[in-house]
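> I would like the atomic coordinates for the input below:
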Amino acid sequence: MDFISKTIKEKPKVLLIYTQRMIRGRTFEMIENLGILTLAAQLNAHGFDANAYTGITTDTVKTIEKMKDNLFAICFYCDFDNQSAVASMIKYLKSHYDFYVVLGGPHTRHMTATDLDVYQADAIIKGEGEETLLKWLNGKVTGGEAAVPGEIRSGEKADYVQINDFSKYELPCNEDVLDYREMPLLSVITARGCPYRCAFCFEGGNSKKLRMRPVEDVLEEIEQRLSNSHRPRYLFFTDDTLTTDTDRLKLLLAGLRELRKKHDFVWFCEGHPGFLVKHPELIREMIDSGMVRMQIGMESGVAEVLKAYGKQAKPEDIKKVVEICYEEGLPQLTGNYIIGGAFETEETLKETTKAVLELLNLAPGLLDLSTTFIMPLPGTKIYNHPEDFRIVLEDRDYITSFEDFPVNHTWGLSLPEVCMGRSRFITKISQRMKEQFEKGLIPKERIKQDFQLALKYGIAGGYFKYIYAKNIVMFHYYSKLIEYDGLLKEWYELSKAEKDNWIIQKIPAFSMLDIKAVNQIELDILKYSGRFSVKEMSHKLKLSSENMNKLLTKMSDHYLILFSEFI
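Got it, this is the predicted structure:
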């Protein structure tokens, strides 16, 4: 191309982009896209100047326009969620600018030559691009026109490229993110592909085989990226297959335990309930290695539905994993329920709701539950044969939704009924969570853990976001408790001697309090706080030890006071 200057040819500037439609705060903005980050590392190791960028479409266009004069190429990551946005953006860019535009990502698996006209990119490359993207870009730098594996060309068959030996490629580097600023979350992938074949899952429906990275390589990557960190980190294992091989998992857990001696981090992973009920002892090992949050596939409370999905787990397996996680002290266990999925009717929704409420009762404060609608992902059983699941796909290309409205319904429920079913389901879950908190059923230690994870590692679970954080007095109380770790204690934590000699400290400002809800003696304690020990305060207010204990217990339960050894 004539526009390519000598400077650009010497170190071509490439921007790798993952963008979605205009809704801020969605998960994709918080979880790093390791696909484009890994490609950026590979390109930078071979003479390019590459950055990875994630953002909503309007911000993406503004970013490109700022960089337009220096860009050699833009590479879009295309998945089911952003296909229409990417198509529109490429058409716009190709009509205004001269740099190359390349399309890749998982959605290319089912693309054909007809998509060359739909997307209008300079190239559509199918599959994992560590080698193919580099080869294509190098060809453009040198003026070559050789086809690369996986590139869609008119009249030719293009296979989806998969790689097996990950060790020879560069490790992702966070600093390759455009305008990088350190965030708590640090994404890591340990394998590609999936051995399971869930009927709704793109990975399970399309992957040929599970390809695991050597544990040594995974640990090397984690240590390298943690060594460049300047704050506590939250490792987010993004693959679905961490709990697949017991020996490999134990080796990884041992490595994580060693790394935690040098670095301050905790971690999340997805676990398979069918695997975990067979190896329950691993849950304890995972927690001891730093796991604070895990997701398991829940999907439905109906056994026949789980069987139809191919989950290889039953409702009783899910229940057992919940029980074990609660007993072992896992801070957060998350799961997702599909509303309007396979064979859904009013009766199945009622059965699922009943099952979920029972799970919440089993483990107050543990579960962080979410809901979704079925997405007709290409290559999945539900996409290919929706009638087998009594599902009607109204919008197979998922053009009409931001994940807030279903694009399909069931034989037993209309689209509005699916929406109403989801609303009722969420309402009942929220009500039960609030009841648990209001009745004091959630252990204080669990509440404190949730605040620690949110304030230190950026992990905000459902109870924290929708209940704890909305209570300004409670938020102030736990913020101080965590900020002055060990210097301030709660009443229930104090030994018998400490309950006499430690100093009462007022935590919320008076402006935060509903003064009408505080009696005169409690006001006096708050007024004199910071000056007297518990024993001295009881003498001053002429209260017996028993009455003072009851009063301080009540005030502690209302998040009004903490205790320190010194004034």
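
> going forward, measure contacts and count neighbours with C-alpha atoms only.
Will do.

> now the helices for the stretch 451-567 of the chain?
For the stretch 451-567 of the chain, the helices defined by DSSP state H, counting those that start in this stretch occupy 462-466, 472-483, 498-501, 520-528, 534-540, 545-557.

> no wait, the stretch 51-200 of the chain
Secondary structure of the stretch 51-200 of the chain (DSSP H, counting those that start in this stretch): helices at 57-67, 83-96, 114-119, 132-142.

> reformat those as JSON lines; add mean neighbour count and distance to H558.
As requested, the helices of the stretch 51-200 of the chain are exported to JSON lines (neighbours: other CA atoms under 10 Å; distance: least, CA to CA, whole Å):
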{"stretch": "helix 57-67", "mean neighbour count": "14", "distance to H558": "44"}
{"stretch": "helix 83-96", "mean neighbour count": "16", "distance to H558": "49"}
{"stretch": "helix 114-119", "mean neighbour count": "14", "distance to H558": "58"}
{"stretch": "helix 132-142", "mean neighbour count": "18", "distance to H558": "59"}
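
> of these, which is nearest L306?
Closest to L306 of these, according to CA to CA: helix 83-96, at 29.1 Å.

> and this one, please, so the two structures can be compared:
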Amino acid sequence: MDLIQKAIKKKPMVLLVYTQRMVRGRTFEMIENLGIITLAAQLNANGFEAKAYTGITTDAVNTIERLKDQLFAVCFYCDFDNQTAVTAIIKGLKKEKRIREDTYLVVGGPHTLHMTDKDLDRYGADAIIKGDGEESLFAWLQGKTQNTNINVPGEICPGKNAEYIQLKDFSKYQLPQDDAVLNYVERPLLSVITARGCPYRCAFCFEGGRSKNLRMRSAEAVLEEIQVRLEKSRRPRYLFFCDDTFTTSLKRLQALLQGLKKLRESHDFVWFCEGHPGFLSKHPELIPDMMDSGMVRMQIGLESGVDRVLDAYGKQACTEDIREVVAACYQAGLPQLTGNFIIGGAFETPKTLETTTRYALDLLQLAPGMMDLSTTFLMPLPGTEISRAPQNFNIELEDQEYLTSLEDFPVNRTCSLSLPEICRGRAVFLTRISNRMKEQFSKGEIPSWRIRRDFQLAFRYGIAAGYLKYIYCKDPAMVAYHRQLNQFQGLLKEWWDMDASEKENWIIQSAVEDDMVDYKTLGAGEVEILLRSGTSSAKEMASMMNRSAEEVKACLEEMSRKHLVLFSPSL
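Now for the predicted structure:
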């Protein structure tokens, strides 16, 4: 009898999976999938034991197989990137019998928007449920626990299509449940979404498809979620606002900023958002307010340096708008501004590539140390204008299903450029950007406070910008120098931050370990200062070395440039 009662009380286990093809370290692994952890929370509040898992395909399959004796259902989040992976995994699990026969396999996610009953055979799943799943997925799974077959809103049935479900009032559903993540370990990044859908209609963007209406959460609801999740945190957090509609409503944005500023009085966090350059160019006064409430990094859509191309994309912003926003962010002291250029996109020619490259270099020149530029190729996302009518953009799709790419190879050519030429164009673009960034650093064009701030954000909040990853971190001494500066904040100073008296009397401290220093490249004075560091000031060092104060100060300034010494208060 006890065994029967135990079996009755056991909750059905559901694993919600987001997986992509086998490339470790991609962005999807770093950012929580809010879709599956929100659904997990909803299921856990209604009689299920739900866990969310994100990882590459091989790890996902191994995880499912490891848990197979416990699983009631496996639900796959399907987007354009992972559609072939989801198909292969489901069919492989069944064919190779890597799960129990009574385990249900369900497909959901954004890619279902354009699915029909033909996809039932293609995916081989027990169900495909379209749209927001808070109600539909729960109803479907509950029916299966009761051995009843019910048709739920959004479910595709043989011979019958289904509407894409769009929920409007999210306040009645459970908040995302971080600890529902399988083998959860708290990391700095904490994803938040403030809206679903998008009011814009960019020609390349799936989120702004014509059937996906903007549904915004109230500022109060968003702030409540952030507060609840921060109260469970045990470390500084980096809030990552995932949606690209954060700056859509002026009134709501202002309410969010006020609330975030208030929350920072009791919680240690900074945040990132996507900002629309058309909106921000009209409201540049918001940028200091956003920073005052904790914004340290923002992304704006760049796409191209050619206005005709931006118009074709339906960007609702021009190159001058973008330039104004970059200038305003730099003037306000924003640590990091990131943006992406599409290479080989609409009307791309050798001339437009050169124009875009020069435009990107101009943005770097406008904001040394702040811009974090990246590139992508076009993706023929279903339902987008480019996918439906590529000829209107002087594009020919070579791989409509995106089978040959992991975002690393183009799947379209233009009237002027072949696939190899687009690849070469991207390589040239990235090389010129990288060389300019290195030149800015080597010439001292990047303010020292910006470099120091990038290291602070990396050490405390796990935010690694492009300059830091590809330039600063190449120098072990520089990393050690800033690690000490960050670790002993307030107790150590840089040479540039001291007044005349401090430069003379503060104790010289070595900023590096011995094995980081190539003593053959140092002068005799520099070697002697390092060997005597930790006990003496510049004034005392001059006396011991029998050198003038000016000579020692000049030596210390040069050693500071090499990130070899820091300074602590005199004893």
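
> quick one: TM-score?
Once superposed, chain against chain, the TM-score is 0.98 (TM-score structural alignment, normalised by the length of the first structure); 564 aligned residues with a CA RMSD of 1.3 Å.

> about what we covered before: with distance to G335 of the first structure added, can I get the helices of the stretch 51-200 of the first structure in TSV?
Shown next, in TSV, are these (distance: least, CA to CA, whole Å):
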stretch	distance to G335 of the first structure
helix 57-67	29
helix 83-96	26
helix 114-119	35
helix 132-142	36
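
> figure out which of these is closest to E304 of the first structure.
helix 83-96 (32.9 Å).

> show me how far the closest one is from its chain's centre.
In terms of CA atoms, centre = their mean, to the nearest Å, the gap separating the centre of helix 83-96 of the first structure from the centre of its chain is 28 Å.

> what of stretch 44-63 of the second structure?
On CA atoms, centre = their mean, the centre of stretch 44-63 of the second structure falls 21 Å from that of its chain.

> where does that stretch end up in the first structure?
With TM-score structural alignment applied, stretch 44-63 of the second structure matches the range 44-63 in the first structure.

> now do the end-to-end distance for that stretch.
20 Å (CA to CA, to the nearest Å).

> can you list contacts of it?
10-24, 28-29, 32-33, 36-37, 40-41, 43, 85, 89, 170, 176-178 (CA atoms under 8 Å, 6 or more residues apart in numbering).

> drop anything exposed from the residues you listed.
Buried subset of the contacts of stretch 44-63 of the first structure (neighbour count, 16 or more other CA atoms under 10 Å): 11-21, 29, 32-33, 36-37, 40-41, 43, 85, 89, 170, 176-177.

> what's the local residue count around S370 of the first structure?
14 (other CA atoms under 10 Å).

> measure the counterpart of R213 of the first structure in the second structure to Y173 of the second structure for me?
Aligned counterpart of R213 of the first structure in the second structure: R217 (TM-score structural alignment). Shown here: R217 of the second structure relative to Y173 of the second structure, a distance of 12 Å by CA to CA.

> neighbour count winner among those two?
Taking neighbours as other CA under 10 Å, R217 of the second structure and Y173 compare with R217 leading, 17 against 14.

> against Y164 of the second structure, how distant is that one?
Distance from R217 of the second structure to Y164 of the second structure, by CA to CA: 19 Å.

> alignment lookup: M291 of the first structure to the second structure.
By TM-score structural alignment, M291 of the first structure lines up with M295.

> can you redo the helices of the stretch 451-567 of the first structure as CSV with mean neighbour count and distance to I124 of the first structure?
Below are these laid out as CSV (neighbours: other CA under 10 Å; distance: least, CA to CA, whole Å):
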stretch, mean neighbour count, distance to I124 of the first structure
helix 462-466, 18, 40
helix 472-483, 18, 50
helix 498-501, 18, 69
helix 520-528, 15, 68
helix 534-540, 18, 72
helix 545-557, 15, 60
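
> nearest to F236 of the first structure among those would be which one?
Using CA to CA, the nearest of those to F236 of the first structure is helix 462-466, at 17.5 Å.

> for the first structure, what's the longest helix?
helix 415-438 (DSSP state H).

> where in the second structure does that helix fall?
Alignment of helix 415-438 of the first structure against the second structure: residues 419-442, by TM-score structural alignment.

> that stretch vs the first structure, mean deviation?
Compared with the first structure after the fit, stretch 419-442 of the second structure shows a mean deviation of 0.4 Å (mean CA distance after the TM-score superposition for the first structure).

> any residues touching that stretch, and which ones?
Outside stretch 419-442 of the second structure, the residues that reach it (CA under 8 Å, 6+ apart) are 343-344, 353, 357, 360-361, 364, 368-369, 375, 409-413, 446, 467, 471.

> hmm, try it at 6 Å
Residues outside stretch 419-442 of the second structure that contact it (CA atoms under 6 Å, 6 or more residues apart in numbering) are G344, T357, R413.

> mind listing the helices for the stretch 251-400 of the first structure?
Using DSSP H, counting those that start in this stretch, the helices of the stretch 251-400 of the first structure run over 273-278, 281-288, 303-309, 315-328, 346-362, 381-384.

> so the last one aligns onto which residues of the second structure?
Which is helix 381-384 of the first structure. Going by TM-score structural alignment, helix 381-384 of the first structure sits over residues 385-388 in the second structure.

> can you check stretch 106-123 of the first structure too?
Using TM-score structural alignment, stretch 106-123 of the first structure pairs with 110-127 in the second structure.
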